[in-house]
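Engineer: sequence first, then the predicted structure:
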Amino acid sequence: MENYNPLIIQRADPYIYKHTDGYYYFSASVPAYNLIELRRSKTISGLAHAMPRTIWRKHATGTGEESELIWAPEIHFVNGKWYVYYAAAHTTEFDANGMFQHRMYVIECDATDPMETEDNWVEKGRVQTPLDTFALDATVFEHQEHLYYVWAQKDPEIFGNTNIYIAEMENPWTLKTTPFMLTKPEYEWETQIFAVNEGPAILHRNGKFFLTFSGSATDENYCMGMLYADEDSDLLDPASWTKVDHPVFTSDVEHDLLGPGHNSFTVSEDGQKDLLVYHIRNYADIKGDPLYDPNRHTMIQEFSYDTDGFPVFGSPVQFTDLSN
């Protein structure tokens, strides 16, 4: 695999999915937070030069839901159809808890080619959860003919901004079971400036499910944590999951590789290597709110496993000089 980093500049919250058609599909937050775009390529490095295709645009400002701050779209293929999960707000103002006002939504495409046209994508609406609060960063995964939904959400009764929850789904836009909380910000490395657990990602390897997530503010403090569960356990039971008490992927301050997080996983072209996808900044002096600084860049790197079958992510790889 050609290793160019950053793979794609100014794309935060990156998600790469390799489909059975041999293409890699890429989705991420765009700096203007105003639309959802996809790009695809037969190679990972080709994603850097692939032409983006806009598949959905935010509703007109002032028209209600989904009209502001479109965040973290993820493309998935479930039961023969394409789905993109994303978060959106109706305003840029904060709510009574001092939070943005995002909720989670999904669009569906039943065409073979999800890149063909915007018209192929249909809004399935909001994914309803018992709490009507700030919610974002949904992902889905399938196991033993069950579809699971994992996301981050604010509970006003719990310290911090967001916790991570899991539920089974009735269909790709409706929950079937009561959500259960899997993790909340509790350690020092999760509570720098903001107490956050967000951006969950699922890796199924070596008889286990690994759930990575991101904690703390989205500056140089941002880092990745991890939970794990046996694949044969009840994944809806919080007791099945064990939380690692330390971060598993952090900033490399010496090389200005700062705030790695909001990751996803994919595989190499030959299917033999597991790859970590994440975003990062290369400077700490951010003017204003880090959320509105566009320079979070998509990175990708191979990782290994220890003798117990647990992933070892190492450190962020250094930037490649693409000018040569």
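Structural biologist: Sure thing, it's come through. Just so it is clear, the structure is predicted and the values come from calculations on it, not from any experiment.
Engineer: from here on, contacts and neighbour counts on C-alpha atoms
Structural biologist: Noted.
Engineer: tell me how many other residues crowd residue 88.
Structural biologist: Residue 88 is flanked by 28 other residues according to other Cα atoms under 10 Å.
Engineer: check residue 196 too.
Structural biologist: 29.
Engineer: check it against this one:
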Amino acid sequence: MTTQPVSNPLIEQRADPWILKAEDGTYYHTASAPEYDRIELRKASTLAGLAEAPPVIVWHKHESGPMSYHIWAPELHRIGGKWYIYFAAGRAEDIWRIRIWVLENESDDPTTGAWSEKGEVLTAWDSFALDATTFEHKGNRYLVWAQSNPEVQVNSSLYIAPMSNPWTLAGPQVEIATPDFAWEQVKYKVNEGPAVLVRNGRIFITYSASATDASYCMGLLWADENSDLLDAASWHKLPEPVFTTCEENGQYGPGHNSFTVSEDGSRDILVYHARNYREIQGDPLRDPNRHTRLQPFGWGEDGFPVFGQPVKDGPCPGV
């Protein structure tokens, strides 16, 4: 267990949180800043230490053109001895022209050294695309992301594709989830924010659904680890959400999660954002109070993750 207590919210006004535990045990945190204009990294030796870690701005938006507006949901990954950040961005001249972009850094410490722009991840369509995550399985690297299909009336569905390098797809993209349940269609038809967890012979992908207010919640996909991950039939969706608003605990719209582990590696930790109030004035995307939060989770006898309910603000037992 940790030597420092963890209290929620861990970091205020940081949505779409991503926490990576590096091989040397260092924790790195990144998230959407409420101004949507930059990418920050924080590092600490403990999860609790991230709360006080100074943010290091590693990249700032362009003034115009690609990557100049709506800098959203960065993720930090270590691939082939280099660091990569995946993020979404629009244009100042066309703010909803959101696409996926990649940065690279060859330094040992991603808060130092130079980040170079590797460019856009080109997908099947030149359409709204965001929330890319990547993982390796059985020697193959995959990208999973959210995108709007120009021929279908949904805001975003989830896709998977193989990769030839950290910024290039190597084959056709396959739809693995689309918002077909009522709880995925509140105000908007959305599947987004995928996060991968490999356990118990399965590939699990959590994702977020519906609008970014109190209706926001998490769903779960899974595939057998020995199945063809590029076959849509390999993927199964649970019919009910797995993590939702909890009035009793004062937590609203939990979602856009990632996963990490405790310092000693004994506990799986859910990393997510939520607000502590329901009513929002104006556009939820302009309300800054989606805070980074943590809580441990367990596993059921069926081998599936059990997330429970988002815990109250304050000390977070078990982290």
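Structural biologist: Everything's here; your move. Because the structure is a prediction, the values reported are computed rather than measured.
Engineer: residue 250 of structure 2 matches what in structure 1?
Structural biologist: Aligned counterpart of residue 250 of structure 2 in structure 1: residue 256 (TM-score structural alignment).
Engineer: ok, the residue lying closest to that match once chain neighbours are set aside - contacts?
Structural biologist: Excluding its sequence neighbours, the residue lying closest to residue 256 of structure 1 (Cα to Cα, 6 or more residues apart in numbering) is residue 282, at 4.9 Å. Contacts here follow Cα atoms under 8 Å, 6 or more residues apart in numbering; on that basis residue 282 of structure 1 touches 256-258.
Engineer: okay, now the alignment partner in structure 2 of residue 313 of structure 1: neighbour count?
Structural biologist: Superposed on structure 2 with TM-score structural alignment, residue 313 of structure 1 falls opposite residue 307. Using other Cα under 10 Å, residue 307 of structure 2 has 17 other residues around it.
Engineer: and the closest residue to residue 307 of structure 2 other than its chain neighbours, how far is that from residue 268 of structure 2?
Structural biologist: With sequence-adjacent residues excluded and distances taken as Cα to Cα, 6+ apart, residue 307 of structure 2 is closest to residue 297, at 5.1 Å. Separation of residue 297 of structure 2 from residue 268 of structure 2 (Cα to Cα, to the nearest Å): 6 Å.
Engineer: residues near whichever residue in structure 2 pairs up with residue 53 of structure 1, how many?
Structural biologist: Counting by TM-score structural alignment, residue 53 of structure 1 corresponds to residue 56 in structure 2. Close neighbours of residue 56 of structure 2, defined as other Cα under 10 Å, add up to 15.
Engineer: what comes up buried for stretch 296-306 of structure 1?
Structural biologist: Of the residues in stretch 296-306 of structure 1, 296-302 count as buried by neighbour count, 16 or more other Cα atoms under 10 Å.
Engineer: how about residue 11 of structure 1, what's its match in structure 2?
Structural biologist: In structure 2, residue 11 of structure 1 lands on residue 14 (TM-score structural alignment).
Engineer: what's the distance between the closest residue to that match other than its chain neighbours and residue 146 of structure 2?
Structural biologist: Spatially, and ignoring its direct neighbours in sequence, residue 14 of structure 2 is nearest to residue 291 (5.1 Å; Cα to Cα, 6+ apart). Distance of residue 291 of structure 2 to residue 146 of structure 2, given as Cα to Cα: 22 Å.
Engineer: please apply the same query to residue 294 of structure 2.
Structural biologist: Residue 294 of structure 2 is 24 Å from residue 146 of structure 2, by Cα to Cα.
Engineer: what's the counterpart of residue 281 of structure 2 in structure 1?
Structural biologist: Under TM-score structural alignment, residue 281 of structure 2 pairs with residue 287 in structure 1.
Engineer: tell me who's in contact with the residue nearest to residue 307 of structure 2.
Structural biologist: Applying Cα under 8 Å, 6+ apart, the residues near residue 297 of structure 2 are 267-270, 305-308.
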